[in-house]
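Asks: Pasting the sequence and the predicted model now:
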Amino acid sequence: MSSLGQKLKELRINSGKTQEDMSKLLHLSRVSYTQYENDKRIPTLETMKRLSEIFNVSTDYLLGKSSTGSRLKALRLEKGLSQQEVADVLHINRSAYASWENDTNKPIRKLDELSDFFHVSSDYLLCLTDKPDQKRVPPEPLDLKKLLKGTEVLYDGATQPMNDVKRKMIAMIIQSELGEKTPDK
């Protein structure tokens, strides 16, 4: 199971935010936020609420209180079904389904079928939201041109200064990878 810090780092990276961005959104120092990601400090209740709003996930998800398995079991019991009955509907064996409820495996290949069967969103099954019919809003794409205009970047936990030579080099790499022509000098 992922720690709070690991979840925060993954959510931050997936949303295209830097630790500096997060510290500004939370009105904290970057060092304080970094301590959250490194599991050296625990956010206050208010900060936890704000983090769940920023990343559009539940506080239970951040705290590891709910799991895919516990949600699957609750939904199954709500319908009055056995593990075998759900497994039969999904055309899998009962032990495979049981491994999902026990959180030893994730139902990646059958996630859409499970969400249709239980009439909930896949985001709910994955504990990314507490509302069964709500899907997460995908994060805004990262504006690489805006990133290159900055005076420093955060890479692997360390702040690095940016200068014109580094900007040009990074821009060329990005453009090369995206299949675009490199800009004229």
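Replies: Now that the structure is in, tell me what you want to look at.
Asks: Please make it C-alpha for all contacts and neighbour counts, starting now.
Replies: Fine.
Asks: Doesn't L154 lie inside a strand?
Replies: Yes: counting by DSSP: H, G, I helix; E, B strand; the rest coil, L154 is found in a strand.
Asks: gap between it and L144?
Replies: Counting by CA to CA, to the nearest Å, the gap from L154 to L144 is 14 Å.
Asks: what's the longest helix seen in the chain packed up against?
Replies: Longest helix in the chain, counting residues (DSSP state H): helix 164-178. Counting by 3 or more CA pairs under 8 Å, 6 or more residues apart in numbering; DSSP states H and E, the packing neighbours recorded for helix 164-178 are helix 144-149.
Asks: Can you point out the buried residues in the helix it packs on?
Replies: Buried residues in helix 144-149, counted by 16 or more other CA atoms under 10 Å: L148.
Asks: Can you name every helix or strand that that helix contacts?
Replies: Using 3+ CA pairs under 8 Å, 6+ apart: helix 144-149 touches helix 164-178.
Asks: Show me which residues of the helix it packs on are buried.
Replies: So for helix 164-178, counting by 16+ other CA under 10 Å, buried means 167, 171-172.
Asks: Now flag whichever of these is closest to A74.
Replies: For the buried residues of helix 164-178, the closest approach to A74 (CA to CA) belongs to A171, at 49.5 Å.
Asks: okay, now L4: neighbour count?
Replies: 19 (other CA atoms under 10 Å).
Asks: Got another one to weigh against that:
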Amino acid sequence: MGKRKKTQGFSMGQRLKWLRTDLGMTQREVADSLNIPVTTYSNYENDNRFPNPEAMELLCEHYRCSENFLLGYEASNPGDRIRSVRMSGGLTQAQLAQRAGVSMDVVGRAEMCDERICAESIRKIAKGLGVTEDYLLCRTTSPDLVAVKVGTPVPGRGTDTNKAVISDDDIKFALFGGASVTDAEFEEVKQFARFIAQKHAATPPAGESDRKDPAGE
């Protein structure tokens, strides 16, 4: 068995809070559902306490997710991958459903790895998340397209919740697949990209330099 790879970003407590608010539940409601004290659950979300194996199993069952997802390991199934990309993009199930042109039920069943989800729905969800179908199905570790973010002001466009906004974190994820990269290293990448862009802009299209100026003939 290969070594599991940790992803960057969210702690287990943050993931639990996101899952809970995604369901519209309070901490007490979740604690009552799990039959544990609300203070215990609160400690989980605040990263002050780590659940024992029995509690971890209850949490995974309640949220219909894998232990790998809660612990922040790289997604190993399509449901966790959809959930991870959606979380990174700050999308609720309703927002993803609207963006992808599917129902919330389809998104929910996809995240639970329901085998009845058709290929067309997966394609729509992948498009809505701004990643490839192969990435969602765990056939590749590269998303190829960056994750989408909503509600971010865009110069000259205001806040648009229906169009993709690319952040530095998105670019880092697309380029490095979650691997650790320093700000200095990332700045070098951006400088190189600017150099290539400037070089491309200064280079005439193929054959353009060979054309004669009619006025000079």
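Replies: Structure's in. What do you need? This is a predicted model, so every value here is computed, not measured.
Asks: How alike are these chains, TM-score-wise?
Replies: For this chain pair, the superposition-based TM-score is 0.39 by TM-score structural alignment, normalised by the length of the first structure; 85 aligned residues with a CA RMSD of 3.4 Å.
Asks: before we move on, back to that, which one of the buried residues of helix 164-178 of the first structure is nearest to S99 of the first structure?
Replies: Distances from S99 of the first structure to these, taken by CA to CA, are shortest for A171, at 45.6 Å.
Asks: Can you give me the distance of the closest one to L144 of the first structure?
Replies: A171 of the first structure is 8 Å from L144 of the first structure, by CA to CA.
Asks: for S115 of the first structure, same thing?
Replies: 35 Å.
Asks: Would you mind pulling the contact partners of the longest helix along the second structure?
Replies: Longest helix in the second structure, counting residues (DSSP H): helix 183-202. The list of residues contacting helix 183-202 of the second structure from outside it, by CA atoms under 8 Å, 6 or more residues apart in numbering, reads K172.
Asks: List the buried residues for it?
Replies: Buried-residue list, helix 183-202 of the second structure, by 16+ other CA under 10 Å: F186.
Asks: Redo the buried residues of helix 164-178 of the first structure as JSON lines? Include distance to Q6 of the first structure.
Replies: Shown next, in JSON lines, are these (distance: CA to CA, whole Å):
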{"residue": "R167", "distance to Q6 of the first structure": "29"}
{"residue": "A171", "distance to Q6 of the first structure": "29"}
{"residue": "M172", "distance to Q6 of the first structure": "31"}
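Asks: For E101 of the first structure, state which of the residues you listed is nearest.
Replies: A171 (46.0 Å).
Asks: Okay, that closest one and I13 of the first structure: tell me how far apart.
Replies: A171 of the first structure is 20 Å from I13 of the first structure, by CA to CA.
Asks: Then F117 of the first structure?
Replies: 32 Å.
Asks: swap in K149 of the first structure?
Replies: Using CA to CA, one obtains 19 Å as the distance from K149 of the first structure to I13 of the first structure.
Asks: try A87 of the first structure
Replies: A87 of the first structure is 35 Å from I13 of the first structure, where distance means CA to CA.
Asks: between the two, who's got more neighbours?
Replies: More neighbours surround A87 than the other of A87 of the first structure and I13, with 16 against 12 (other CA under 10 Å).
Asks: ranges for the helices of the first structure?
Replies: 4-14, 19-26, 30-37, 45-55, 59-63, 68-78, 83-90, 94-101, 111-118, 122-125, 144-149, 164-178.
Asks: Dump these to TSV, plus distance to A158 of the first structure.
Replies: Output for those, formatted as TSV (distance: least, CA to CA, whole Å):
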stretch	distance to A158 of the first structure
helix 4-14	14
helix 19-26	10
helix 30-37	10
helix 45-55	22
helix 59-63	24
helix 68-78	34
helix 83-90	47
helix 94-101	38
helix 111-118	37
helix 122-125	32
helix 144-149	16
helix 164-178	16
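Asks: Most tightly packed of the ones you listed?
Replies: helix 122-125 (a mean of 23; mean count of other CA atoms under 10 Å).
Asks: what's the nearest residue to G13 of the second structure if we skip its chain neighbours?
Replies: Nearest residue to G13 of the second structure, sequence neighbours excluded (CA to CA, 6 or more residues apart in numbering): E45, at 3.7 Å.
Asks: my read: the one you found touches M12, true?
Replies: Yes: assessed by CA atoms under 8 Å, E45 of the second structure is found in contact with M12 at 7.3 Å.
Asks: Which one of the two is surrounded by more residues?
Replies: E45 (21 against 18).
Asks: now the more buried one: how far from I82 of the second structure?
Replies: 22 Å.
Asks: who are the neighbours in contact with R15 of the second structure?
Replies: 45, 70.
Asks: in which helix or strand would I find it?
Replies: Here R15 of the second structure sits within helix 12-23, counting by DSSP states H and E.
Asks: Report the inter-axis angle for the following helix or strand past that helix versus helix 12-23.
Replies: Next helix or strand after helix 12-23 of the second structure toward the C-terminus (DSSP H and E): helix 27-34. Compare the direction of helix 27-34 of the second structure with that of helix 12-23 by axes from the mean of the first three to the mean of the last three CA atoms, to 10 degrees and you get 90 degrees.
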